[in-house]
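Chemist: Please find the sequence and the predicted model below.
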Amino acid sequence: MAATNIRIPSRLLFIDGEWREPVKKNRLPIINPATEQVIGDIPGATAEDVNIAVEAARRALAGEWGSTTGAQRAKYLRSIAAKVKERKPELVPLEAIDSGKPLVEADADMDDVSSTIEYYAGLAEALDSRQKTPVPLHLESIKSCVLREPIGVVGLITPWNYPLLMAIWKVAPALAAGCAAILKPSELASITCLELGEICREVGLPPGALNILTGLGPEAGAPLATHRHVDKVSFTGSLATGVKIMTAAAQLVKPVTLELGGKSPIVIFEDVGDLDKAVEWTLFGCFWTNGQICSATSRLILQESIAAEFVNKLLAWTKNIKISDPLEEGCKLGPIVSQAQYEKVMKCISTAKSEGATILYGGKRPEHLQKGYYVEPTIITDVNTSMQIWKEEVFGPVLCIKTFKTEKEAIELANDTEYGLAAAVLSKDLERCERMAKAFQTGAVWVNCSQPCFWQPPWGGKKRSGFGRELGEWGLENYFNIKQITQYVSDEPWGWYKPPSK
């Protein structure tokens, strides 16, 4: 498949169920990271557009969308999922060309998009029977129940590594809960998120229920996060931006959900058994999505006794990874998303070298690719815990290695990070795996694997990886106001005060 055969749709902002030109008529270039060529443009929203979208969302809550039942919302969600499936052949290459991820990964992402929407349709449908859930009390004269109400207008700010999938992780539960949403995808990869607007228009989603604003963070994201009439913000992205959002939300006492990345460990013990299998999970855990994953297990912590043999196998497997244009058949590693991100990754590698680490493999542009933001899969050894490469998230295909002797030492190394999103442990000793899983200071643990992610379990971190949970039933709870209704049901007076004597 050639990039020249792919038509990039030209879209406006999606507000109040319609395509609308930005107030300031700004447009931003779409750059194909595989060729460095401009292949189209997207609208650039500003604070003026945010105001219009917030007003539309509030009208939706006060009108048709706000009066829907869970079953009605489920019907809309299933229609959206069906449209995603129908349009999958065009959405997959758009995702690949926009974000740089291999075509096979974009294909899998689209399946997850439709499945996640269908999952939340099921939860929306079940909501109707869960309303007025009784709360047992110790007094028979009083009955109490709980209502789950939509929290209101929500601002959803999403990253570029899984453009449509990360958007759906937020959009699907927000709509299922009955919120009105404003999605602000990353300006680096917005094409498929705009196509979601067209899908919503085609299925007749009530106007204002979902609004989509593309644009730069300072010009569109910041006004959305700080808007007085946005009731909650859910953000996935960098720690620095997350801190700004949390600071702004604190001024308004506004709830936030933050997923801010990680520096996740993968701990491999000498009793792992099949080294080739462990090597593949190591590669998948770090190099999937071109290494641009917040949960990437980019710190390999190896038991000393197997380190030499394991690293030799790791090198052989790494050299076999096909690096190419993401649209090429068999591609397993595409380009970094942008020039700025490419330069950041290369600087991290050069800093590791200057601090005394060894670039065992990779660390440069592949010789056969002279254009595009490509970085060879990189393996770094002779690492100590004071180095930047050990401490800071790279967000590129870079793996650093450190060895250990004892389980206690492995735990200390694994938890030696300010982040706490995910961790992996590989061992045949399942009791040891259980001990490690309890010891990891993270929100997610993989046992004898690394990186598989599903829509049913909760997702989120601790420490500087953020707080709150997405996906599963926990993701739906993010978008509710939990309201108690307590009723006095006795015919007898309360009896606290005495009536005046006659």
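Modeler: Received, thanks.
Chemist: from here on, contacts and neighbour counts on C-alpha atoms
Modeler: Fine.
Chemist: Please enumerate the helices of the stretch 51-200 of the chain.
Modeler: Secondary structure of the stretch 51-200 of the chain by DSSP state H, counting those that start in this stretch: the helices cover 70-86, 88-99, 103-130, 163-177, 191-203.
Chemist: go on, the stretch 351-500 of the chain?
Modeler: 388-391, 407-414, 430-439, 472-477.
Chemist: What angle do helix 430-439 and the second one make with each other?
Modeler: Computed by axes from the mean of the first three to the mean of the last three CA atoms, to 10 degrees, the angle separating helix 407-414 from helix 430-439 equals 40 degrees.
Chemist: Which elements pack onto helix 407-414?
Modeler: If you count contacts as 3 or more CA pairs under 8 Å, 6 or more residues apart in numbering; DSSP states H and E, helix 407-414 packs onto strand 265-268, strand 299-303.
Chemist: now swap in the first one and tell me
Modeler: Using 3+ CA pairs under 8 Å, 6+ apart as the contact test, the elements touching helix 388-391 are helix 339-354.
Chemist: what does the helix it packs on contact?
Modeler: For helix 339-354, contacts defined as CA atoms under 8 Å, 6 or more residues apart in numbering pick out 33, 336, 358-359, 363-364, 373-375, 387-389, 394-396, 398.
Chemist: Of these, which pair is most distant in space?
Modeler: 33 and 387 (29.2 Å; CA to CA).
Chemist: which one of these two has more residues nearby?
Modeler: For the pair residue 33 and residue 387, the greater number of neighbours falls to residue 33 (28 against 16), based on other CA atoms under 10 Å.
Chemist: quick one on the thing from earlier: which of the contacts of helix 339-354 fall in strands?
Modeler: Taking DSSP state E as the definition of strands, these contribute 358-359, 398.
Chemist: looking at the helices of the stretch 51-200 of the chain, which is buried most?
Modeler: Highest mean neighbour count of those: helix 163-177, a mean of 26 (counted as mean count of other CA atoms under 10 Å).
Chemist: here's the one I want to compare it with:
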Amino acid sequence: MNSLEVAPVNWTVKAQEISFDVRPWINGRRIEASAKGHFATLNPANGDRLADLPACGAAEIDAAVSAARVAFERGSWANLSPRARARILMNFADAIERNADELALLDTLEMGMPIGAAAPDMRAAADAVRAVAEASDKLIDQVIPNDPSTLLLNLREPVGVVGAITPWNFPAYIGITKIAPALAVGNSVVLKPSEIASLSCLRLGELAAEAGVPDGVLNIVPGLGSGAGAALASHMDVDLLTFTGSTATGKRLIELSAQSNMKRLILECGGKSPQIVFDDIDDLDAIADAVVGSITFNSGQVCVAGSRLLVERSIHDALVERVLARAQQIEAGDPLNEATSFGPLASKDQHARVRRYYEAGQEEGAVAALPRGYSGRNDGCYWMPTVFTDVRSDMRIAQEEIFGPVLSVFAFEDELEAVRLANSTIYGLAASVWTRDLARALRLARAVKAGSVTITGKPGATAVDATAGAFEPHGQSGVGVEGGLDGMRAFTRLKSVSFAG
């Protein structure tokens, strides 16, 4: 090895050396929780107990919301200029990047994402912070045409205290994508991470303080959904709640908002995203790579995973053959090995959930064309890629979000049937369309009910930078806008100000 080469990271050694601080982060410091109960965080790759976290509840949430409110009203953050906040957020991004290995390792240990994917994910998170920092002074207020003797303005103000509840599938990344836009426009934040994977989010509080975020502006409280989560969602002094997770939980949060102070909601919930392939795309090998990659990345635990494959009948058999061949080649491995691309599911509960859907698909008459199921490993929550054919739209595997590496395949005759199949679920989060026909692409982009539609005419085309665009889910995939400038505006309140005479 020459002096310019970087020695490979021994992630197994790093995992043995890492320490966990499980205490909540409130008002700029770690505090001892008053909660008596605890919950365990486990390594899904081998079942090892990593740590016991305090099951924080109303007392810790009250303290965190109070700290956030005091900080907001004091104006130590909200009254800074957008550029001043942007400089601190840039420091935050740098701190995330400096500590990317640690954050990635925490996510790998807690929920099983292979380290080869988790480490780049943290660098993408740093870039997401930079994106909102750069945009923080681009949310332009408006002067409204009016009587010449008056001046009428529309002003954007921060909403105040933002509550955030985040999932376990991309723990630190999704936490950051909620924290960053909320902070960029001047809010204070209280974050409740998933009980399955809390450690990386807890670390973010220290990194934010290191970057210069004032005390109380960012608070992070671990706990169970029924305790800390419900307390945050029903808190009378939280102005807006942002959540990513299941549709069932999203509905419960709507109830808690209505029962408390009618706080505003941004909810990104379940998905059953279609991948629609027309026969004018001739590189079936590249399509098969993309289809399998979409349903197996992070072991299929992705809200926008392409879990339904809709294929024009003329190419159905040829494409399915290629999909099966590629899925068959995937091997499960140790998430701490950089060569591993496919790890375990995040928990025993998630493993049991996927198994139930696997059994339901067979019971309802779908053909398990790739019935791999268990990986043969007895030391973790592994489930191998599974492909069902002869799927009907009324089957549970076609209608309900599985959140695992399970692909349901349909054949369609024409464009109308493709749209009907694509829109045949309660969800509308994302969709992919493979066609070289521009007119058809435009029709499908409008006809498919999804917050985000990706049109691909050439396999291997450059991916879109998702941080630049905003989207709003359809159906029971959620409410509210995320991403881009409109996603930042969602964390503001619109005020009309008039100057007369």
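Modeler: Cool, got the structure. These numbers come from a predicted model, not from an experiment.
Chemist: Overlay the chains and give the TM-score.
Modeler: For this chain pair, the superposition-based TM-score is 0.94 by TM-score structural alignment, normalised by the length of the second structure; 484 aligned residues with a CA RMSD of 1.6 Å.
Chemist: Residue 240 of the first structure is nearest to which of the helices of the stretch 51-200 of the first structure?
Modeler: Using CA to CA, these put helix 163-177 closest to residue 240 of the first structure, at 19.1 Å.
Chemist: quick one: that closest one aligns where in the second structure?
Modeler: Under TM-score structural alignment, the match for helix 163-177 of the first structure in the second structure covers residues 171-185.
Chemist: which outside residues touch the matching stretch?
Modeler: 78, 82, 85-86, 89, 103, 107, 121-122, 124-125, 128-129, 132-133, 136, 157-158, 162, 164, 166-167, 188-189, 191, 193-194, 197-198, 200-201, 204, 242, 487-488, 491-492.
Chemist: still on that earlier bit, make CSV out of the helices of the stretch 51-200 of the first structure and add distance to residue 11 of the first structure.
Modeler: Compiled in CSV, the helices of the stretch 51-200 of the first structure are given as follows (distance: least, CA to CA, whole Å):
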stretch, distance to residue 11 of the first structure
helix 70-86, 18
helix 88-99, 14
helix 103-130, 20
helix 163-177, 16
helix 191-203, 7
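Chemist: Out of those, the one nearest residue 283 of the first structure is which?
Modeler: Nearest to residue 283 of the first structure among these is helix 103-130 (14.7 Å), distances taken as CA to CA.
Chemist: and that closest one, how far out from the chain's middle?
Modeler: Taking CA atoms, centre = their mean, to the nearest Å, the mean C-alpha location of helix 103-130 of the first structure is offset from the chain mean by 15 Å.
Chemist: Let me know the angle separating it from helix 70-86.
Modeler: 170 degrees.
Chemist: other SSEs contacting helix 103-130 of the first structure?
Modeler: helix 70-86, helix 88-99, helix 163-177.
Chemist: where does stretch 400-414 of the second structure sit relative to the chain's centre, distance-wise?
Modeler: On the basis of CA atoms, centre = their mean, stretch 400-414 of the second structure sits 21 Å off its chain's mean C-alpha point.
Chemist: quick one: terminal-to-terminal distance for it?
Modeler: Taking CA to CA, to the nearest Å, stretch 400-414 of the second structure runs 25 Å from one end to the other.
Chemist: Then stretch 381-392 of the first structure?
Modeler: Where stretch 381-392 of the first structure begins and where it ends lie 16 Å apart, using CA to CA.
Chemist: Okay, the aligned residue in the second structure for residue 298 of the first structure and residue 224 of the second structure: tell me how far apart.
Modeler: Under the alignment (TM-score structural alignment), residue 298 of the first structure maps onto residue 307 of the second structure. According to CA to CA, residue 307 of the second structure and residue 224 of the second structure sit 28 Å apart.
Chemist: Looking at the two, which is more packed in?
Modeler: A count of neighbours by other CA under 10 Å puts residue 307 above the other of residue 307 of the second structure and residue 224, at 32 against 20.
Chemist: Excluding chain neighbours, what is closest to that one?
Modeler: In space, and not counting its chain neighbours, residue 307 of the second structure is closest to residue 407: 4.9 Å by CA to CA, 6 or more residues apart in numbering.
Chemist: What is the burial count for the corresponding residue of the first structure for the one you found?
Modeler: Here residue 407 of the second structure is matched to residue 399 in the first structure, going by TM-score structural alignment. Using other CA under 10 Å, the number of residues around residue 399 of the first structure comes to 26.
Chemist: With residue 4 of the first structure instead?
Modeler: Counted with other CA under 10 Å, the neighbours of residue 4 of the first structure add up to 8.
Chemist: in a helix, that's where it is, yeah?
Modeler: Yes - assessed by DSSP: H, G, I helix; E, B strand; the rest coil, residue 4 of the first structure belongs to a helix.
Chemist: Against residue 140 of the first structure, how distant is the equivalent of residue 57 of the second structure over in the first structure?
Modeler: Matched by TM-score structural alignment, residue 57 of the second structure corresponds to residue 46 in the first structure. Here residue 46 of the first structure is placed at a distance of 55 Å from residue 140 of the first structure (CA to CA).
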